[in-house]
Each structure stands twice: as structure tokens, then as C-alpha cells.
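Engineer: would you be able to build a 3D model of this:
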Amino acid sequence: MLLHRIHLNPRSKDARRDLADPYQMHATLCRAFLPPETKCPRNALLWRLEPEPDVQGYPRMLIQSQTVPDWSRLLESGWLARTEPGIDLVQKLALSSLATGQSFRFRLRANPCKTHQKKRIGLLRPDTQREWLVRKGKRHGFILPALNTPDYFGFSEKPEGSSRIDVRTLQDQMLIGRKPDSTTIQVFSVLYEGRLVVRDPDLFRAALASGIGHGKVMGLGLLSIIPM
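Structural biologist: Below you'll find the model as predicted:
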């Protein structure tokens, strides 16, 4: 499981097109990982456009894959500003020896939603967005612990006796993409940042590899962690 970080060239017309269309961005990224004219499987890669640009103001992106990319396939149009050496996450994070109780800081851009009449509807309230992630955590082998410090003024958004989890929800936005047949895709997204604790190492490893939630072709689902 490899993690790559690349910097896009905002002066490139193709890069600006992809930054405006996550579905097209996914298709472009697939070109670096697959032979020409090969259809990109849904599980070929996970990626996320980071909220912070680099020191030059260039957009930065994280890509997670099982295979080594050939970035030269994306150089012809000036799409790439630069790339960084890939990281072996299994080795870097010692994933083979994950243990129950380990704590990590995390970042996740995801699609918190519910299904109504066979349609997915984005969850707009911060409390329901956090509750969605709590449910996902139970399914994927982690919990979201309570904050160690009380609210500064002693106020609480939740009823007495409940705890505030150590998670922030940021950057609510509707992502819009367009398929080759001109069909429009709209996916609601939220950026999560916070702290998690591993409860089932096997389930957690699987979540790191396959991502969380829907909308992966739109740049959602990549769970990034840093040991505490």
C-alpha cells in the first residue's frame, strides 16, 4: 500500500479542468497507474485534494495505491508541477503490527449521507455528520474518543451525560463531476479531522486499504493517519 503526494500546476489548462471536475481528475490519475486504454477499476486508487496548497500556492494531492505510478504519462501537458517519492504505508505505519488501543490523528474527506427513497442525501448538520462517522467507525474497527478537555465556557451541544468527540467537520461542499456521456454526478462532501482509536486491527487495516463511504471516484474515502 503506497502513498504518493503530487503538486499540480495551476497554469495548466488540463490541471484546471480536472480541479473543477473530480470525476475527470480520477480518470486522469488512473492514466498514471494503468496501461493506455485500460479501464480504471473502482478500487485502483484512493485520492484526496488537500485543503492546504504548497508553499508556492500549488494544489497538493494525496494518492494511495497498490501499484507504482508512472507519472511521466501526465507530464506532456504540464499537468504536474512536481512529485514526491512514494511511501510504503505498511512499513511507515507498522500496519502489520497494529494493536487494539493505538491512537492516531486522522484526516478524511467523505460523503456522510442517508438513503431516502433509493437516493443518497447528504447530511448537512455537523452533529449528524459526526454521528455518521461514529457508525462508520464501528463498522471499520475504530472509535472516536471523547475530548480530554471540557468546552471552554462549559457549554455542550449534546444532552448532559454525553461526550463531545475529538473530531472537527470542515469544508462542506457539493462536488460536481461529469461522465463521458455528459451525465452529471453530484456528491456532498465533508472534511473530517480528529483522533481515533483502533478497536479491531483487521477491520481497520481493511478500511485503510479500501477507503470509507461512497464517492471514491470523486476523491472521497481516503483515510490518512498519523501516530500519536
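Engineer: CA only for contacts and neighbour counts going forward, please
Structural biologist: Noted.
Engineer: longest helix anywhere in this protein?
Structural biologist: For the chain, the helix with the greatest residue count under DSSP state H is helix 126-140.
Engineer: how far off centre is the longest strand along the chain?
Structural biologist: When the chain is scanned for its longest strand (criterion: DSSP state E), the result is strand 184-198. Strand 184-198 sits 7 Å away from the centroid of its parent chain (C-alpha atoms, centre = their mean, to the nearest Å).
Engineer: now stretch 31-44
Structural biologist: 19 Å.
Engineer: list the buried residues of it.
Structural biologist: 31-34, 40, 44 (16 or more other C-alpha atoms under 10 Å).
Engineer: likewise for stretch 122-135?
Structural biologist: Judged by neighbour count using 16+ other C-alpha under 10 Å, the buried positions of stretch 122-135 are 122-123, 129-130, 132-134.
Engineer: present the residues you listed as JSON lines; the columns should include distance to Leu196.
Structural biologist: Putting the buried residues of stretch 122-135 into JSON lines (distance: C-alpha to C-alpha, whole Å) gives the following:
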{"residue": "Gly122", "distance to Leu196": "23"}
{"residue": "Leu123", "distance to Leu196": "21"}
{"residue": "Gln129", "distance to Leu196": "16"}
{"residue": "Arg130", "distance to Leu196": "13"}
{"residue": "Trp132", "distance to Leu196": "14"}
{"residue": "Leu133", "distance to Leu196": "11"}
{"residue": "Val134", "distance to Leu196": "10"}
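Engineer: and this one, so I can compare the two:
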Amino acid sequence: MTLHLAKLTLNLQSSEARRDLADPYDMHRTLNRAFAGSDGLSPFLWRLEDCRPGDLPVILVQSKDAPNWQQLPERWSVDQAQRVWEPEKVILPGQWVRFRVLVNPTISTVPKGVEVQGSARGYRKRLGLIKAEDQLSWFQRQGQRLGLHRVSATVVRSGKVRSSKKKGHPMTVVITLLEGQALVADVAALARGIGTGIGHARMLGLGLISVAPL
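Structural biologist: From the prediction side, this is the model:
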């Protein structure tokens, strides 16, 4: 699997960039311009990186298709660095890796008071996990799907992100930034997870997992 990974440094003098930083739905919509010819419902993943006071904001964008950054608004970014990589050629089975991921940890449950007859499908509601221990347990399960063993993760920060333009309705989701290390047991499963992302609300800048060998 070949992936395109870009690092975009945003220009705070741009009104479009400031608007996008204020609402992740707007950010996704702007980035989508670079993938106008792509097929599929979610052709790219992105994440707004944490930065120190005074630093310019940085966006990571990963995709299977080559982006066309010329389609972004003029002066929207001040720097664009990108590379092409293949996870299967960089990551080896039995190798320790470090990871970083901003996710929407959730569980799917049937609300109290709802009487289910037959299948619970259609009755379930997705709820965000607030407690750090629940978020870490959620990621342990995700790690198994990613082919990772001996996962050691830390919650760097946790909170909520709000978007006002999801189908015209306000949308608030729980987010948590996780960092840690793990042992790779299944390279193919990990590569798939890197390519497709993990968890929900990916259009809001969630689910992109960055992995590098230790």
C-alpha cells in the first residue's frame, strides 16, 4: 500500500485558514478540494498537530491518492512538505513501534428504557468515553485489530471538539490524544489501519495513526 503523507503549515494571515482552524468540518471541506477527483467516501485522513505558543499550526494529511495542493485557497498555507511511503516496507513483524493518534473513543449501547425485540440493530446509540481508563481500554481493543501486542498507551489530553456544520446541525464529539508504544504482530493489519484510520468522526480530523519504528 502506497500512501501520500503531507505536512501543511497554515498561514494565520489567511482568513480562510483561521476559519478552518475554528471548525474541523470547514477544515475537512477545504482539504477535500485537493482530492476532488478521488473515489470513495473518505479519501484522506488528517490531524491538527499540537503546537507550542507562537508556532504556526500544522496539519498532517494522509491519502492513498496524490493530492493537488494547488486547489487550496491562495496563501492558505506557508509551507507544504510531503513524502510517499509504504507501511509494509517500513514496519516489520516483531518490531517495536511508537504511535500517536487523535481519536473519538466510543461504545455502542442500547439506551436505558428501550425495550428491544429481536435484533438490537437500529436501537443502539454511540456514546463517547470520558474516563481515561475507559479510553485506554478502548484503544487496547483497537490495538488488537491493528495487529499490535503489548500496547502501552498514555492519554496526553482529552476533551471535546465541536463542529457547527455537520448537515446543518451542531455536532460535539469526545476526543483523546494517545501516545505510546507496541509490538507489531501483524504488519498487514497495521498497514490497513494506517491507511484507513481508526474510530469514528474521521472527517473531523480524527483516526489518523502515526507509527514509526523505535
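Engineer: which SS state does the alignment partner in the second structure of Arg205 of the first structure fall under?
Structural biologist: Matched to the second structure by TM-score structural alignment, Arg205 of the first structure sits across from Ala191. In three-state terms, and counting by DSSP: H, G, I helix; E, B strand; the rest coil, Ala191 of the second structure is helix.
Engineer: thought Ala191 of the second structure was touching Lys89?
Structural biologist: No - here Ala191 of the second structure lies out of contact with Lys89, judged by C-alpha atoms under 8 Å, at a distance of 9.9 Å.
Engineer: between these two, which has more neighbouring residues?
Structural biologist: Ala191 (21 against 11; other C-alpha atoms under 10 Å).
Engineer: what is the nearest of the buried residues of stretch 122-135 of the first structure to Thr183 of the first structure?
Structural biologist: Nearest to Thr183 of the first structure among those is Gly122, at 19.5 Å by C-alpha to C-alpha.
Engineer: so Arg130 of the first structure sits against Val167, correct?
Structural biologist: Yes - between Arg130 of the first structure and Val167 there is a contact at 7.4 Å, judged by C-alpha under 8 Å.
Engineer: what's the helix or strand for Gln62 of the second structure?
Structural biologist: In the assignment (DSSP states H and E), Gln62 of the second structure maps to strand 58-63.
Engineer: could you point out the helix or strand that follows that strand?
Structural biologist: Downstream of strand 58-63 of the second structure, the next assigned helix or strand under DSSP H and E is strand 77-85.
Engineer: buried ones in the helix or strand just after that next one?
Structural biologist: Once strand 77-85 of the second structure ends, the next helix or strand along the chain (criterion: DSSP H and E) is helix 87-90. Residues 87-88 are the ones in helix 87-90 of the second structure that count as buried (16+ other C-alpha under 10 Å).
Engineer: and Leu129 of the second structure, how far from Phe44 of the second structure?
Structural biologist: Distance, Leu129 of the second structure to Phe44 of the second structure, using C-alpha to C-alpha, to the nearest Å: 25 Å.
Engineer: likewise Lys89 of the second structure?
Structural biologist: 21 Å.
Engineer: could you do Asp186 of the second structure as well?
Structural biologist: 23 Å.
Engineer: so for those two, which residue has more residues nearby?
Structural biologist: Neighbours per residue, other C-alpha under 10 Å: of Asp186 of the second structure and Phe44, the larger number sits with Phe44, 29 against 18.
Engineer: enumerate every residue touching the more buried one.
Structural biologist: 61-64 (C-alpha atoms under 8 Å, 6 or more residues apart in numbering).
Engineer: closest to Ile175 of the second structure among the residues you listed?
Structural biologist: Among those, Val61 lies closest to Ile175 of the second structure (C-alpha to C-alpha), at 18.2 Å.
Engineer: Leu19 of the first structure belongs to a helix?
Structural biologist: Yes - according to three-state DSSP, Leu19 of the first structure belongs to a helix.
Engineer: which strand of the second structure spans the most residues?
Structural biologist: Scanning the second structure for the longest strand, with DSSP E as the assignment, gives strand 148-166.
Engineer: isn't Arg199 of the second structure right next to Val103, touching?
Structural biologist: Residue 199 of the second structure: Gly, not Arg. Yes - in this structure Gly199 of the second structure lies within contact range of Val103 using C-alpha under 8 Å: 6.3 Å.
Engineer: any idea what Leu127 of the second structure aligns with in the first structure?
Structural biologist: Alignment note (TM-score structural alignment): Leu127 of the second structure maps to Ile121 of the first structure.
Engineer: now do the same contact list for the residue opposite Ala212 of the second structure in the first structure once aligned.
Structural biologist: The equivalent of Ala212 of the second structure in the first structure is Ile226 (alignment by TM-score structural alignment). Applying C-alpha under 8 Å, 6+ apart, we find Ile226 of the first structure in contact with 93, 104-106.
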